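# no sequence on hand, only this structure:
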């Protein structure tokens, strides 16, 4: 009987040993050591190696474009030269990722009625959408929403109001 028990114990030990985790090819640094620079030793150079940023993601968009926000003058939804430069960068990024969808949020400052600011935010969002579409981005990939004055960045006064007059491009994939 002792031989059967010994054989069963040896068999169980072999099964457990066979299920042991394999050592990963690249080990994390030991405590106190520094990690190797991003992009080293992987053979991949897409700009996101070691950063944890997935190409085509919302984080990649924010890192790759000049800004996700264009600002507008008081009571305006016209695309000025600064906004053109920002939207041109967004259009270039969106061309690289044709399956990515975005929402453009239109905003207004706290002055004016709720209805007026919702309409103005809508015109701002659609103005940015139309500009991107004119630059070759499929309009079907772009949705718009107006928040009017409901989502201010905070504060009062001309500087805060200027920051609130905006259209923000948000990656939704």
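It's in. Model, not experiment: these values are computed from the prediction.
# CA only for contacts and neighbour counts going forward, please
OK.
# ok, residue 104 to residue 69 distance?
9 Å (C-alpha to C-alpha, to the nearest Å).
# neighbour count winner among those two?
More neighbours surround residue 104 than the other of residue 104 and residue 69, with 25 against 22 (other C-alpha atoms under 10 Å).
# name the nearest residue to the residue positioned nearest the centre of the chain, sequence neighbours excluded.
Nearest residue to the geometric centre of the chain (C-alpha atoms, centre = their mean): residue 58, 1.3 Å. Spatial nearest neighbour of residue 58, excluding adjacent residues (C-alpha to C-alpha, 6 or more residues apart in numbering): residue 171 at 5.0 Å.
# cool, residue 133 as well?
Residue 133's closest residue in space is residue 139 (C-alpha to C-alpha, 6+ apart), at 5.4 Å.
# try it against this one:
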């Protein structure tokens, strides 16, 4: 009983810690003119429903059910994002790991972290400096689409990119 209580408290602390890291909504990241953009405008960033598209040029990476490995489509999407990062050498991004609504909170937080870290590792292997990338997992706490069907679940199994300091 004590063990379950301790595990529950750890899970709550992890979720609370993740939510505390998202207060970047009124900041912007300066980029060099070589990228064609003066800055990443974060004034339109919505921390309650974040997804890529908030930074033009970066695309969301999707995952299979209960997977954190990168398939060929994910690698292509990441390569696109790496090119954007190379064109905007001063930009820093946070990679958010997300899951669908199946599974426990603890499991999904861990899976979201593995997804975000897999994306980061691949980006680093393609030449992006690790200090320009940070990761966070929201597990199943920030779905992009609600619903209990494969179409909704597939959209929610993702790693997306938001501005970081």
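Perfect, thanks for sending it. What you see is a predicted model, and the numbers here were worked out from it, not measured in a lab.
# tell me how the two chains score on TM-score.
Scored against TM-score structural alignment, normalised by the length of the second structure, the superposed chains reach a TM-score of 0.67; 121 aligned residues with a C-alpha RMSD of 2.2 Å.
# returning to what we had before: tell me, what's touching residue 104 and residue 69 of the first structure both at once?
Common contacts of residue 104 of the first structure and residue 69 (C-alpha atoms under 8 Å, 6 or more residues apart in numbering): 167-169.
# which residues in the first structure form strands?
Using DSSP state E, the strands of the first structure run over 69-71, 102-107, 142-148, 166-171.
# as CSV, these with distance to residue 91 of the first structure would be great.
As requested, the strands of the first structure are exported to CSV (distance: least, C-alpha to C-alpha, whole Å):
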stretch, distance to residue 91 of the first structure
strand 69-71, 13
strand 102-107, 11
strand 142-148, 11
strand 166-171, 11
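# could you identify which of these is most buried?
strand 102-107 (a mean of 26; mean count of other C-alpha atoms under 10 Å).
# equivalent range in the second structure for that one?
Aligned by TM-score structural alignment, strand 102-107 of the first structure falls on residues 93-98 of the second structure.
# residue 154 of the second structure matches what in the first structure?
Under the alignment (TM-score structural alignment), residue 154 of the second structure maps onto residue 162.
# go on, residue 119 of the second structure?
Match for residue 119 of the second structure (TM-score structural alignment): residue 128.
# tilt between the longest helix along the first structure and strand 142-148?
Secondary structure of the first structure read by DSSP state H shows that its longest helix is helix 114-134. Interaxial angle, helix 114-134 of the first structure versus strand 142-148 (axes from the mean of the first three to the mean of the last three C-alpha atoms, to 10 degrees): 160 degrees.
# tell me what helix 114-134 of the first structure is packed against?
For helix 114-134 of the first structure, the packing partners by 3 or more C-alpha pairs under 8 Å, 6 or more residues apart in numbering; DSSP states H and E come out as helix 81-96, strand 102-107, strand 142-148, strand 166-171.
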